[in-house]
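Colleague: sequence-free structure coming up:
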């Protein structure tokens, strides 16, 4: 991996006597072929007058043929596929529909403003699941309660699945088995002759009060641009062909919720924290884009629209770095082909939302679950804000990626999974950089991933601790 590429060569250590030549060796940055595929996440006409029921109907219509085919492969070509309106009690059949989980603890603005019940606002929770939750399957016309062999706590609202079983006399459907759409078809990954790396980082958190995170961030920039380490490290850095920043570039501290309600005379000579953070981000990007291409995705705390898909940050915010053609302002979700390797991922809002409304805690497990469901954000628009699409759901996976990532995770994780038709996908959870000082390196040739850690002095650490750059 990268640590082997950047291993010290004979005579290249910083402890060796410097060469007599005035100028050291020059390492050529590896170039790559790049094709963006994020057009489907571009929102042109922004109309919020439509109902959100249309996106559920479009999702079910798009995924029904795939799930019907998967059901016939799993339960035999003679399996009876019916709609809810055609159900007969006791008849074994298959139904394709959208899951809805009725949750007592789910926050509701209607409950909070209800005067007749005099309810107090619910306190924020880490999890909103309970034993009283009910699982319901619905199609275009009807809905039915589910029981049996289906994990209620693991399922989330908005998932389209196929179930097999029979309706009982009490009006509930007893599930004997179920299946998901699973991974879509995948293009063949080209064979590369040499190691090429893409660096993934997220959660830079600019505008916070953590000075140690700024030191680690500058170390990351210096490493990527070849200004850190000996000749071995610099030759390894030359193999990094692209940097991808996956959201939350600004800190949550820059979100001043009281600024709009304060009196004007109190804010007359003050400046929003996000202004200084964006200026700092522009200066950091300037160092990167002068050396290699950089893709910048927005996140939850960045100055763009809140609902998914988040549109690219505006170029006018980056007067220094936007001059370079190597700066690519991308959307969230992000999809692109880098040297024939298909990348797909988000800044983490979809994974964090599923974590709150299901029993799953591991971000890698949630990533794999969304891939098996063939949908990026099944909980949108129920508990995750999204644009009210009318005719098509862009979050449905039409082609299987080679690298599927999620940003702003609590810890680094990677896993290589295989699909039913031989698909191979690398799952990566990118840790929040401001708290972990960790980025990720993906090898395009081998589809392996490793963390790169930048540790620095902090107030809590011992005074004898050393600054460390490890991979």
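Modeller: Cool, got the structure. Being a predicted model, the structure only gives us computed values, none of them experimental.

Colleague: going forward, measure contacts between C-alpha atoms and count neighbours the same way
Modeller: Fine.

Colleague: flag every buried residue along stretch 23-34.
Modeller: Going by neighbour count (16 or more other C-alpha atoms under 10 Å), the buried part of stretch 23-34 is 29-30.

Colleague: gap between that stretch and the chain center?
Modeller: 30 Å (C-alpha atoms, centre = their mean, to the nearest Å).

Colleague: wait, isn't residue 338 in contact with residue 32?
Modeller: Yes. Using C-alpha atoms under 8 Å, residue 338 is in contact with residue 32, at 6.7 Å.

Colleague: show me what the biggest helix by length in the chain is packed against.
Modeller: For the chain, the helix with the greatest residue count under DSSP state H is helix 53-75. Here helix 53-75 touches strand 93-102, strand 160-167, strand 173-179, going by 3 or more C-alpha pairs under 8 Å, 6 or more residues apart in numbering; DSSP states H and E.

Colleague: nearest to residue 241, of the ones you listed?
Modeller: strand 160-167 (37.9 Å; C-alpha to C-alpha).

Colleague: give the contact list for residue 393.
Modeller: Residues in contact with residue 393 (C-alpha atoms under 8 Å, 6 or more residues apart in numbering) are 55, 58-59.

Colleague: what's the closest of the residues you listed to residue 73?
Modeller: Taking the contacts of residue 393 together and measuring to residue 73 by C-alpha to C-alpha, the closest member is residue 59, at 21.5 Å.

Colleague: roughly how far apart are that closest one and residue 129?
Modeller: 25 Å (C-alpha to C-alpha, to the nearest Å).

Colleague: try this one next to it:
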């Protein structure tokens, strides 16, 4: 037996060379930070977000449409540009830009909820907003500040659309007053920054790997212990020496991991110890309302276990922690960082509070928003905890949303993520079916720049692909990712679907030089009875 594979051995005087972890170059953006409490207001109208989005993306969509449809004609009639939706005339070939709105029978309506009771909980998630038995009940509208125009035509079946997307539509109005679409254009990719653009003065170290995990689902029970311990043992290098890790078929060397990104849902479903809340029936507790938490229903074990898990990792590896749907953060997007007060042990590694001069330097432990945007090892990353992908899928008919596309050309979640990049909007369905803060001066969900890595956490399974500007989708991650310092023909983006760790035991590693991806799976023996 090789000596470096022995766990039990007699004492030895042999000296071993210390193993150092590769450094991480980390430069987050604060795109989704909301104003402090006294400046955070919810009295504004949400409709302003759509007008802000339209004002920002309409010129880009019109530029794409102008290049594609300039000189286009049918039977001698040339297509002309129309400024507003209400300026469309019946029988006239034209094109117009606006915001997609989809009227769907199963889509939740907050106005209906308000008629039932004075204050409501978040609407329960639906697997789809489509009425598959009556597909004709879905109506697709194009709207701007002047009004709405109903879209029809077979073209709508071949282009993924969701509420909030900005598009330009070519067609003509029929006798029923509907606009028959012939072609549709989207803003397409935003300009992609060059690698190291914001870190020009730093040493460019291309070595290392960025680790992604999501859906830890910590419930504070004994079922979490073994999987978290195995994950921390691997990240801390307790599973074997680098020589063992380098062997073919073995685990990648954990010392090459420069940063761990936890993409939301670190805590599982709330565990209550009292019977005062009937969560199954969704009933409210009878009697007077009490402010604060109910000690009979509050369980501190999940957050305590998460704090212990982070505190064990942080002396060795920097961590970026995103909030998620089940985490102790605000429900509406963008979710703000989980407060450092929740981590009495791990907060020692946080950056000090920002001074009056602006944002402070990021700490070794960075609790961030959801969605989140930033630079890691020179690459621009944009990611979320997965609510945006899940919600857009409810607008589309891809068959089984957790399976393969029935047409066999792409996985549905990859197609949704590609569509978001081409729409230049990371959360298009907010504030319609995803609760959102009512922004008044700008829409942060609009992508000002195209990321090099676009990821979504808490997905059913791992999936990755590389997409390029004006190129077909490439599956299975077989495409080499070029260095962004080199000139290229267009943006290239690595799409990454990060699975739920609690369900799959998978940790995703992204090479910091090539953006190639590999997966480490942590499995446990289930026992003969459970396997049966």
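Modeller: Happy to help now that I have it. What you see is a predicted model, and the numbers here were worked out from it, not measured in a lab.

Colleague: count the neighbours of the equivalent of residue 228 of structure 1 over in structure 2 for me.
Modeller: Using TM-score structural alignment as the criterion, residue 228 of structure 1 maps onto residue 239 of structure 2. Counted with other C-alpha atoms under 10 Å, the neighbours of residue 239 of structure 2 add up to 19.

Colleague: can you tell me the element the residue nearest to residue 239 of structure 2 when sequence neighbours are not counted falls in?
Modeller: Excluding the flanking residues, the one nearest residue 239 of structure 2 by C-alpha to C-alpha, 6 or more residues apart in numbering is residue 233, at 6.1 Å. Element membership for residue 233 of structure 2 (DSSP states H and E) is helix 225-235.

Colleague: give me the mean distance between the next helix or strand after that helix and structure 1.
Modeller: Counting by DSSP H and E, the next helix or strand C-terminal to helix 225-235 of structure 2 is helix 242-245. Taken against structure 1, helix 242-245 of structure 2 registers an average deviation of 4.3 Å after superposition, with mean C-alpha distance after the TM-score superposition for structure 1.

Colleague: and the gap between the alignment partner in structure 2 of residue 74 of structure 1 and residue 168 of structure 2?
Modeller: Residue pairing (TM-score structural alignment): residue 74 of structure 1 is matched to residue 68 of structure 2. As judged by C-alpha to C-alpha, residue 68 of structure 2 and residue 168 of structure 2 stand 11 Å apart.

Colleague: who has more neighbours out of these two?
Modeller: residue 168 (26 against 12).

Colleague: didn't that one look like it was pressed against residue 59?
Modeller: No. If you go by C-alpha under 8 Å, residue 168 of structure 2 and residue 59 don't touch, sitting 10.0 Å apart.

Colleague: what do these two both touch?
Modeller: With C-alpha under 8 Å, 6+ apart applied, the contact sets of residue 168 of structure 2 and residue 59 do not overlap.

Colleague: so what's the residue most central in space within structure 2 up against?
Modeller: With distances taken as C-alpha atoms, centre = their mean, residue 384 lies nearest the centre of structure 2, 2.4 Å away. Applying C-alpha under 8 Å, 6+ apart, we find residue 384 of structure 2 in contact with 263-264, 322, 370-372, 455-457.

Colleague: which position in structure 1 aligns with it?
Modeller: Looks like residue 384 of structure 2 aligns to residue 346 there (TM-score structural alignment).

Colleague: which residues in the stretch 251-400 of structure 1 form helices?
Modeller: Secondary structure of the stretch 251-400 of structure 1, counting by DSSP state H, counting those that start in this stretch: helices at 273-289, 349-356, 363-373.

Colleague: out of those, nearest to residue 142 of structure 1?
Modeller: That would be helix 363-373 among those, by C-alpha to C-alpha, at 22.0 Å.

Colleague: and the angle for that closest one with strand 160-167?
Modeller: If you take axes from the mean of the first three to the mean of the last three C-alpha atoms, to 10 degrees, helix 363-373 of structure 1 sits at 70 degrees to strand 160-167.

Colleague: now helix 363-373 of structure 1 and helix 349-356, what's the angle there?
Modeller: Using the same axes, to 10 degrees: helix 363-373 of structure 1 against helix 349-356 is 100 degrees.

Colleague: so the next helix or strand after helix 363-373 of structure 1 matches what in structure 2?
Modeller: Next helix or strand after helix 363-373 of structure 1 toward the C-terminus (DSSP H and E): strand 403-409. Aligned by TM-score structural alignment, strand 403-409 of structure 1 falls on residues 453-459 of structure 2.

Colleague: who's in contact with the matching stretch?
Modeller: 213-215, 263-265, 379-386, 389, 417, 493-500, 515.

Colleague: just these: which are in strands?
Modeller: Judged by DSSP state E, the subset of the contacts of stretch 453-459 of structure 2 located in strands is 213, 263, 379-384, 493-499.

Colleague: circling back: so the match of residue 74 of structure 1 versus residue 61 of structure 2, what's the distance?
Modeller: When residue 68 of structure 2 is compared with residue 61 of structure 2 (using C-alpha to C-alpha), they lie 11 Å apart.

Colleague: now residue 94 of structure 2
Modeller: The gap separating residue 94 of structure 2 from residue 61 of structure 2 is 15 Å, by C-alpha to C-alpha.

Colleague: ok, residue 229 of structure 1 touching residue 222?
Modeller: No. If you go by C-alpha under 8 Å, residue 229 of structure 1 and residue 222 don't touch, sitting 9.1 Å apart.

Colleague: residue in structure 1 paired with residue 298 of structure 2?
Modeller: Applying TM-score structural alignment, one finds that residue 298 of structure 2 aligns to residue 272 in structure 1.

Colleague: report the contact partners of the aligned partner of residue 322 of structure 1 in structure 2.
Modeller: For residue 322 of structure 1, the aligned residue in structure 2 is residue 347 (criterion: TM-score structural alignment). Residue 347 of structure 2 is in contact with 340-341, 365, counting by C-alpha under 8 Å, 6+ apart.
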